[in-house]
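**Student:** I need the structure of the sequence given here:
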Amino acid sequence: MTYTETDIVTTVEQLTGASLSALPRTQWEDIDQFHAGGSEAIERLIPHLALTAGATALDVGSGLGGPARQIARATGCNVVGVDITTAYVEAAQALSDAAGLAERTRFFRSDIGALGHTGFDAAYTVHVQMNIEDKKVFYSEIARRLRPGARLAIFEVCRGADGELALPLPWSLDGTDSHLVTADELRDTVQSSGFTLLDWADESTWARQWFDDLGRRLAAGTAPATLPALLTDGPARMLNFAVATATGAVTLHRGAFTVTA
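**Tutor:** Below you'll find the model as predicted:
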């Protein structure tokens, strides 16, 4: 099991020397975005979700809830997040409570297949499907929970050039739960799961620059409390991810889809 972290809120407060309610939002963004690109990546997804105030989006694999809070603030929508890791769900809700977003961002421990809610106006996945072996079932379950015409946006890691990936990685400590496919395979699988393609973009070059910028901030000591500090083997996992992105062993792709009529 890759996601074994516990007492995340306590760790955040120890790293920052402040309670959650006292943390500035800029500091949260180094902690609660469990993916390459941080909040900038979510900014690139938001326009494709076509959300308005009062709509409800589904965050599948919601992690620590950073994207949910960012999207709720930016669009005025509500977000329901689901994740299978109890500690992440608890931390996500605690962070939303501290941010004053408890009513608009709610998090539940659930597999997408067990979620009873339907009729969502949009959904998104951010660095989630790498752990999913049967991706067609996964995205089909998401499609079933969306209203007709709803949008799906994804920002996902794909297999690039042939070659061994150094472990551990953010989504896998030992490789046994890593199920990477190529970008073309992922795009085609989503389309075959009940979606029509609207947009598909390779964000690998941009992600490489983001990793470079993060490395400089860490080296300069200007980002003392960051996500790697919260994770088991966090620094090694992020470094291996950065190297894999730089060498093309993995690619990062952003996609937008709509539910097929």
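**Student:** Please count neighbours and contacts with C-alpha atoms only from this point.
**Tutor:** Noted.
**Student:** Now residue 201. Nearest residue, chain neighbours left out?
**Tutor:** The shortest distance from residue 201 to any residue that is not its chain neighbour, by Cα to Cα, 6 or more residues apart in numbering, is 5.3 Å, and that residue is residue 254.
**Student:** Helix, strand, or coil at that neighbour?
**Tutor:** With DSSP: H, G, I helix; E, B strand; the rest coil as the basis, residue 254 sits in strand.
**Student:** How many residues are close by it?
**Tutor:** By the criterion of other Cα atoms under 10 Å, residue 254 has 21 neighbours.
**Student:** That one touches residue 153, doesn't it?
**Tutor:** Yes: between residue 254 and residue 153 there is a contact under Cα atoms under 8 Å: 7.4 Å.
**Student:** shared neighbours of these two, anything?
**Tutor:** With contacts defined as Cα atoms under 8 Å, 6 or more residues apart in numbering, the residues shared by residue 254 and residue 153 are residue 45.
**Student:** how about the helices in the chain?
**Tutor:** 8-16, 25-28, 38-49, 66-75, 86-99, 135-144, 183-191, 204-220, 234-247 (DSSP state H).
**Student:** Among those helices, single out whichever gets nearest to residue 174.
**Tutor:** Proximity of the helices of the chain to residue 174 was assessed by Cα to Cα; the nearest stretch is helix 234-247, lying at 10.8 Å.
**Student:** tilt between that closest one and helix 204-220?
**Tutor:** In terms of direction (axes from the mean of the first three to the mean of the last three Cα atoms, to 10 degrees), helix 234-247 departs from helix 204-220 by 140 degrees.
**Student:** here's the other one to compare against:
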Amino acid sequence: MSGTVSTHYDAPDLIARIEAALSDAGLSPETVTADVLAPIEEFHVGGRMATDTLLRDLNIRPADRALDVGCGTGGTSRHAAAQFDCTVEGIDLTDSFIRAGRTLTDWLKLDGKVALHCGSALDMPFETARFDLGWMFHVGMNIEDKQALFNEVFRVLKPGGRFLVYDIMRGEDETTPLTFPVPWAGSQASSFVRPPRQYDEALRSAGFAVTKSEPRRDIADAFFAQAASQASQPRPPLTLALIMGETARDKFANLKRNYEAGRIVPVAISCEKPI
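**Tutor:** As a prediction, the model looks like this:
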């Protein structure tokens, strides 16, 4: 299954695509900013707005060492490092994302704060109790064994460590099959969207104390409203089509269709590793 997931996201020429798009906009690796890159880096419902809203709840401090599970190209890792002056290590299964992310990290001169690793979230190359806190944004939809995932996250967090999950989960309608393709999967075969109670159960079984679990329809509604309002506006230099390819429009439309039908909803879960 890991091969299916990495193949779905694989973009071996991603940096070349980004450089070409920047050139068309009169930009370069020397002049690009994190804000220009944000549309392709915050690969979750709500984008940068959701990132700022959700990370604020983690109370990140400059001395903290943070973990970004399923970091993609590392946009959230870099944003957190820049905003909170912490250090961040990200891990992702897709090698082309990690290679591109390391290049982008160099462009933004954050290589001293951010390190990106290619590997599985089910078997992370980190020692026990390495991190003060962590997060995963829109990752669990691709992972069937959520218990193994949260067991591993629990292992690498320090006692007292905070962890935030922000995933697409099943909504009020848990039985109607989703419409595909969607951003995380081309078909049901590689999609493992589950209801919030299954996340809560797996987190508690791993040893976490769950402090808050809530659907974030506010974030989703604002996200889709903003997308609709921008439909007639000039496109930014970089868009998610660079990552999602020719099916980007269909994937986004199906994401919105599934959400409006009550089949999915973004949910944020906050938890802690007991001291």
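**Student:** returning to that earlier point: please convert the helices of structure 1 to a markdown table, extending it with mean neighbour count and distance to residue 261 of structure 1.
**Tutor:** Below are the helices of structure 1 laid out as a markdown table (neighbours: other Cα atoms under 10 Å; distance: least, Cα to Cα, whole Å):
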| stretch | mean neighbour count | distance to residue 261 of structure 1 |
| --- | --- | --- |
| helix 8-16 | 16 | 42 |
| helix 25-28 | 13 | 39 |
| helix 38-49 | 18 | 17 |
| helix 66-75 | 22 | 25 |
| helix 86-99 | 21 | 33 |
| helix 135-144 | 20 | 11 |
| helix 183-191 | 18 | 12 |
| helix 204-220 | 15 | 31 |
| helix 234-247 | 19 | 36 |
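**Student:** got the ones you listed as JSON lines, with distance to residue 109 of structure 1 columns?
**Tutor:** Putting the helices of structure 1 into JSON lines (distance: least, Cα to Cα, whole Å) gives the following:
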{"stretch": "helix 8-16", "distance to residue 109 of structure 1": "16"}
{"stretch": "helix 25-28", "distance to residue 109 of structure 1": "22"}
{"stretch": "helix 38-49", "distance to residue 109 of structure 1": "22"}
{"stretch": "helix 66-75", "distance to residue 109 of structure 1": "15"}
{"stretch": "helix 86-99", "distance to residue 109 of structure 1": "6"}
{"stretch": "helix 135-144", "distance to residue 109 of structure 1": "16"}
{"stretch": "helix 183-191", "distance to residue 109 of structure 1": "24"}
{"stretch": "helix 204-220", "distance to residue 109 of structure 1": "29"}
{"stretch": "helix 234-247", "distance to residue 109 of structure 1": "23"}
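**Student:** nearest to residue 163 of structure 1, of the ones you listed?
**Tutor:** With distances scored as Cα to Cα, the stretch of those nearest to residue 163 of structure 1 is helix 234-247 (9.5 Å).
**Student:** For the closest one, grab the matching residue range in structure 2.
**Tutor:** Aligned using TM-score structural alignment, helix 234-247 of structure 1 spans residues 248-261 in structure 2.
**Student:** and if you look at stretch 98-111 of structure 1?
**Tutor:** When stretch 98-111 of structure 1 is compared against structure 2 (TM-score structural alignment), it corresponds to residues 107-120.
**Student:** List the contacts of the closest residue to residue 255 of structure 1 other than its chain neighbours.
**Tutor:** Nearest in space to residue 255 of structure 1, with sequence neighbours left out and distances taken as Cα to Cα, 6+ apart, is residue 200 at 4.4 Å. With contacts defined as Cα under 8 Å, 6+ apart, the neighbours of residue 200 of structure 1 are 253, 254, 255, 256.
**Student:** Quick one: map residue 200 of structure 1 onto structure 2.
**Tutor:** Pairing criterion TM-score structural alignment: the partner of residue 200 of structure 1 within structure 2 is identified as residue 213.
**Student:** so how far is residue 173 of structure 2 from its match?
**Tutor:** Residue 213 of structure 2 sits 18 Å away from residue 173 of structure 2 when distances are taken as Cα to Cα, to the nearest Å.
**Student:** and what of residue 52 of structure 2?
**Tutor:** Counting by Cα to Cα, the gap from residue 52 of structure 2 to residue 173 of structure 2 is 29 Å.
**Student:** Which strand runs longest in structure 2?
**Tutor:** Within structure 2, and with DSSP state E defining each element, the longest strand by residue count is strand 157-170.
**Student:** tally of neighbours for residue 158 of structure 1?
**Tutor:** Counted with other Cα under 10 Å, the neighbours of residue 158 of structure 1 add up to 23.
**Student:** Kindly report the same for residue 113 of structure 2.
**Tutor:** The local packing of residue 113 of structure 2 (other Cα under 10 Å) involves 18 other residues.
**Student:** With adjacent residues omitted, what lies nearest to it?
**Tutor:** Spatially, and ignoring its direct neighbours in sequence, residue 113 of structure 2 is nearest to residue 87 (4.7 Å; Cα to Cα, 6+ apart).
**Student:** if I look at the residue lying closest to residue 107 of structure 2 once chain neighbours are set aside, how far off is residue 7 of structure 2?
**Tutor:** With Cα to Cα, 6+ apart as the measure, residue 29 is the residue that lies nearest to residue 107 of structure 2, at 5.8 Å, once sequence neighbours are left out. Separation of residue 29 of structure 2 from residue 7 of structure 2 (Cα to Cα) stands at 27 Å.
**Student:** Ok, residue 49 of structure 2 next?
**Tutor:** Taken as Cα to Cα, the span from residue 49 of structure 2 to residue 7 of structure 2 is 28 Å.
**Student:** Residue 251 of structure 2 now?
**Tutor:** Distance, residue 251 of structure 2 to residue 7 of structure 2, using Cα to Cα: 16 Å.
**Student:** One more: residue 15 of structure 2?
**Tutor:** Between residue 15 of structure 2 and residue 7 of structure 2 the distance is 17 Å, computed by Cα to Cα.
**Student:** What residue in structure 2 is paired with residue 128 of structure 1?
**Tutor:** Per TM-score structural alignment, residue 128 of structure 1 is aligned with residue 139.
**Student:** actually residue 59 of structure 1, not the one I typed
**Tutor:** Looks like residue 59 of structure 1 aligns to residue 68 there (TM-score structural alignment).
**Student:** and the nearest residue to its match once chain neighbours are set aside, what is it in contact with?
**Tutor:** Spatially, and ignoring its direct neighbours in sequence, residue 68 of structure 2 is nearest to residue 90 (4.4 Å; Cα to Cα, 6+ apart). When contacts are counted by Cα under 8 Å, 6+ apart, residue 90 of structure 2 is found next to 67, 68, 69, 70, 71, 74, 77, 114, 115, 116, 117.
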